[in-house]
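Visitor: Got a predicted model here, sequence first, then my questions.
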Amino acid sequence: MQKLKEQIKIIQKYKSKAQAIKYNAMILGIQNYYNIATMVNIDLGRIGYILTRILKNRLGKGNYKKDILYERRYSKYNYKVWNVNKITLFTLDACKFKVPKQYSPKKKTRIEIDRLYRYTELGDKNWEVLRAKVRYMYNSKCAVTNEYINGNNNFHIHHIIPQKNGGKDTLENLILLKPEVHRALHSKNAIEYYEGNQTYKMLLESLSKYI
C-alpha cells in the first residue's frame, strides 16, 4: 500500500509514461499474487477505495476514458480511471478469484507487462528509471549470453536501432547486455569476440547490422 502511495506521488511529479507503466506493473503484481485468495475482491476493494481517494487528491477528478490496453484487460469493469501521458492507470480492485497457475505471480506479471507495453514509447527523460524498467522486463538477464547480471550498475542498455537512425525508447527496441558484450558489439571485431560460440556470434552479428 505504501509503495503504491509513493508511486502515485512520483506520477504526480513527473507525469511520465514510464512511471505510469511502473505503477501498472505494481498493480498487476499485486493482483497476480492475491487473486488465488477467495476473498480477493473484498480485500483489494478496501485498499482500492483508499487508492482512489489518493488518486483523486493527487491527480484530480478521474473519468471513464480508457486506453485500449485497459479496455482489453478490464473490459468487464466500469471504474472511473486516471490517465497519465496517454496511459490509463490500472484499477487495483478490478480483480476476482482465479484458479492458481503453475508459474509464479512475478513471472506472470513480467510477461503481461512485456506483452502490453512492448511497443509503447516510454518517453521518460530519467535514464535511471528507464534502466530499471528494462532490467525488470528482461529479468536481469543478458540478451546475448542469457546470463543473470548481478548488481545495480553491472549492466548496459542497448538500442537495437540507434536513436540517430530513428530508434525509440520502447521495450521492443531496448535490450539488456553485460558490459563486455556491449563493448564487443560496438567494437570493430564484434563477431570475432565470441568466435568460439556460434550462438553468441550469431546474435552479435544480427545486432551489429543496425549499428
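Guide: Arrived safely, thanks for sending.
Visitor: Please make it C-alpha for all contacts and neighbour counts, starting now.
Guide: Fine.
Visitor: Now residue 114: closest residue in space that isn't a chain neighbour?
Guide: residue 137 (6.4 Å; Cα to Cα, 6 or more residues apart in numbering).
Visitor: And the one you found, how far from residue 100?
Guide: 23 Å (Cα to Cα, to the nearest Å).
Visitor: Neighbour count: the two, which is higher?
Guide: Taking other Cα atoms under 10 Å, residue 137 and residue 100 do not tie; residue 137 has more neighbours (22 against 14).
Visitor: ok, that one to residue 117 distance?
Guide: 10 Å.
Visitor: Check residue 147 too.
Guide: 24 Å.
Visitor: Looking at the two, which is more packed in?
Guide: residue 117 (17 against 12).
Visitor: tell me the contacts of the more buried one?
Guide: 21, 171 (Cα atoms under 8 Å, 6 or more residues apart in numbering).
Visitor: Stretch 193-203 spans what distance, first to last residue?
Guide: Note: stretch 193-203 ends 12 Å apart using Cα to Cα.
Visitor: Go ahead and name everything in contact with that stretch.
Guide: Here stretch 193-203 has contacts from 144-145, 184, 191-192, using Cα under 8 Å, 6+ apart.
Visitor: Mind jotting down where the strands sit in this protein?
Guide: 83-84, 87-88, 156-159, 174-177 (DSSP state E).
Visitor: looking at the ones you listed, which is closest to residue 38?
Guide: Closest of the strands of the chain to residue 38 is strand 87-88, at 27.1 Å (criterion: Cα to Cα).
Visitor: For the closest one, name the packing helices and strands.
Guide: helix 17-34 (3 or more Cα pairs under 8 Å, 6 or more residues apart in numbering; DSSP states H and E).
Visitor: So which bits of the helix it packs on are buried?
Guide: 17-34 (16 or more other Cα atoms under 10 Å).
Visitor: packing partners for it?
Guide: Against helix 17-34 (3+ Cα pairs under 8 Å, 6+ apart) you get helix 2-14, strand 87-88, helix 105-117, helix 127-137.
Visitor: adding another structure so you can compare the two:
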Amino acid sequence: MTKKALRNAQTKIKQAIKVIQKHQTVENVWRFNMVIMGIQNYYAAASHITIDLNKLNNRLNKALYNRLKEMRKEATFQDFTKSLQKRYKGYECNLYKIKEMVLVPIHAQRCKVNLNFSQSICNYTTVGRNKIHQNLRAINKQTLTHVMKQFIPSRSIEYNDNRISRFIAQYGRCAITGIELGLDDWHCHHKTPYRLTKDDSYGNLMIMHESFHRLIHMRNREKIQVLLNSLKLNAKQLTEVNKLRKQCLNEVI
C-alpha cells in the first residue's frame, strides 16, 4: 500500500469508528466491518499487505480504545459467524464486540497470489480461452459495493454475512437463469423455509431474481400462470423452480 492509500484507509476507518461512537447500532458495527473487509479485499494481492495493515492497526488502536472502550466487550473466536470464522481462522488477535457483533481485526489479511494474470491466458488454446471466460465472470463492482452496504436489521448477523457470501459465490448472478442481477431486482431465498428451521446458514441460501422468488412461494394458480407467461421459462428452469417449490412445501407447477 502506498502512503496515500494508508492515509485514505485510516481516514475511512476513523470515520466508521466515530459513527459507532455516536450511534451504537448493529448496523453501524456492520458498516465498520464492511469498511475493513473492503480494504483487506482490495489490497489482498499486495506483497506487504500484512505489514501495511499492522501499521494501520497500530495507528488506529488509540482511536478504537478511546472512542469505543465504554461500549465494547471482550469477544471470542466463537462469537464470529461461521463465515467470518472461516475467513479469520489462524489469526491471533484480541477480539471485541459491540451489540453482540464482533469487530473484525484490521490486520488479519495475508497476501493472496493474483490469479487474474497468467501467461497461459490467450485465445489460441483451450486452457487460455477457459481462463479468459473465468476472468470475465467478475461481479459488477457497483452492485457488490451496494450489496455490502445493505444491512437488514430484522435478520440475523449470520444471515447478513451469508447473504453477501452467497452473492459473491454466484458472481452476482441469478441461481435460476445465470443472468447478472442489478442493485435491487433480487432476493435471497431460504431453500428450506426459515419458519420451519430458523436456518440462516450459507448452504440454505441462494440468490435469485425477485420474480423467481415470488414464483417459488406463490400459491394462487391464476397469479402463477400470469407470472409464468411473463417469465417464459425453459424446461431446465421450470424443473429448478419446482424443486425449490417442493422444498418450500408448495405444489409443483
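Guide: Arrived safely, thanks for sending. Just so we're clear, the structure is a prediction, and the values are computed from it rather than from any experiment.
Visitor: circling back: just the buried members of the contacts of stretch 193-203 of structure 1?
Guide: 144, 184, 191.
Visitor: ok, how many other residues are close to residue 4 of structure 2?
Guide: Residue 4 of structure 2: 9 neighbours (other Cα under 10 Å).
Visitor: just residue 209 of structure 2 next, same as before
Guide: Neighbours of residue 209 of structure 2 using other Cα under 10 Å come to 23.
Visitor: got it, and residue 145 of structure 2?
Guide: By other Cα under 10 Å, the burial measure for residue 145 of structure 2, its neighbour count, is 13.
Visitor: Contacts only, for the residue nearest to residue 109 of structure 1 when sequence neighbours are not counted.
Guide: With Cα to Cα, 6+ apart as the criterion, residue 109 of structure 1 has its nearest non-adjacent residue at 5.4 Å, and that residue is residue 29. Residues in contact with residue 29 of structure 1, defined by Cα under 8 Å, 6+ apart, are 105-106, 109.
Visitor: and with 10 Å instead?
Guide: 23, 105-110, 112-113 (Cα atoms under 10 Å, 6 or more residues apart in numbering).
Visitor: Show me where structure 2 has its helices.
Guide: 3-22, 26-42, 49-68, 82-88, 126-135, 141-149, 157-169, 194-197, 210-217, 221-231, 235-247 (DSSP state H).
Visitor: any chance of those helices in JSON lines, with distance to residue 109 of structure 2 too?
Guide: As requested, those are exported to JSON lines (distance: least, Cα to Cα, whole Å):
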{"stretch": "helix 3-22", "distance to residue 109 of structure 2": "14"}
{"stretch": "helix 26-42", "distance to residue 109 of structure 2": "6"}
{"stretch": "helix 49-68", "distance to residue 109 of structure 2": "6"}
{"stretch": "helix 82-88", "distance to residue 109 of structure 2": "8"}
{"stretch": "helix 126-135", "distance to residue 109 of structure 2": "23"}
{"stretch": "helix 141-149", "distance to residue 109 of structure 2": "18"}
{"stretch": "helix 157-169", "distance to residue 109 of structure 2": "17"}
{"stretch": "helix 194-197", "distance to residue 109 of structure 2": "33"}
{"stretch": "helix 210-217", "distance to residue 109 of structure 2": "35"}
{"stretch": "helix 221-231", "distance to residue 109 of structure 2": "43"}
{"stretch": "helix 235-247", "distance to residue 109 of structure 2": "37"}
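Visitor: among those helices, which is nearest residue 183 of structure 2?
Guide: Closest among these, using Cα to Cα: helix 141-149, at 5.4 Å.
Visitor: tell me what that closest one is packed against?
Guide: helix 26-42, helix 157-169 (3 or more Cα pairs under 10 Å, 6 or more residues apart in numbering; DSSP states H and E).
Visitor: Okay, buried residues for that helix please.
Guide: Those buried within helix 141-149 of structure 2 under the rule 16+ other Cα under 10 Å are 144, 147-148.
Visitor: Same check on stretch 163-183 of structure 1?
Guide: Buried residues in stretch 163-183 of structure 1 (16+ other Cα under 10 Å): 168-179, 181-182.
Visitor: Let's have the helices and strands packed on helix 17-34 of structure 1 in JSON lines, adding distance to residue 209 of structure 1.
Guide: Shown next, in JSON lines, are those (distance: least, Cα to Cα, whole Å):
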{"stretch": "helix 2-14", "distance to residue 209 of structure 1": "36"}
{"stretch": "strand 87-88", "distance to residue 209 of structure 1": "33"}
{"stretch": "helix 105-117", "distance to residue 209 of structure 1": "25"}
{"stretch": "helix 127-137", "distance to residue 209 of structure 1": "22"}
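Visitor: OK, contacts around residue 177 of structure 1?
Guide: By Cα under 10 Å, 6+ apart, the neighbours of residue 177 of structure 1 are 135, 140-147, 149, 154-158, 183, 185.
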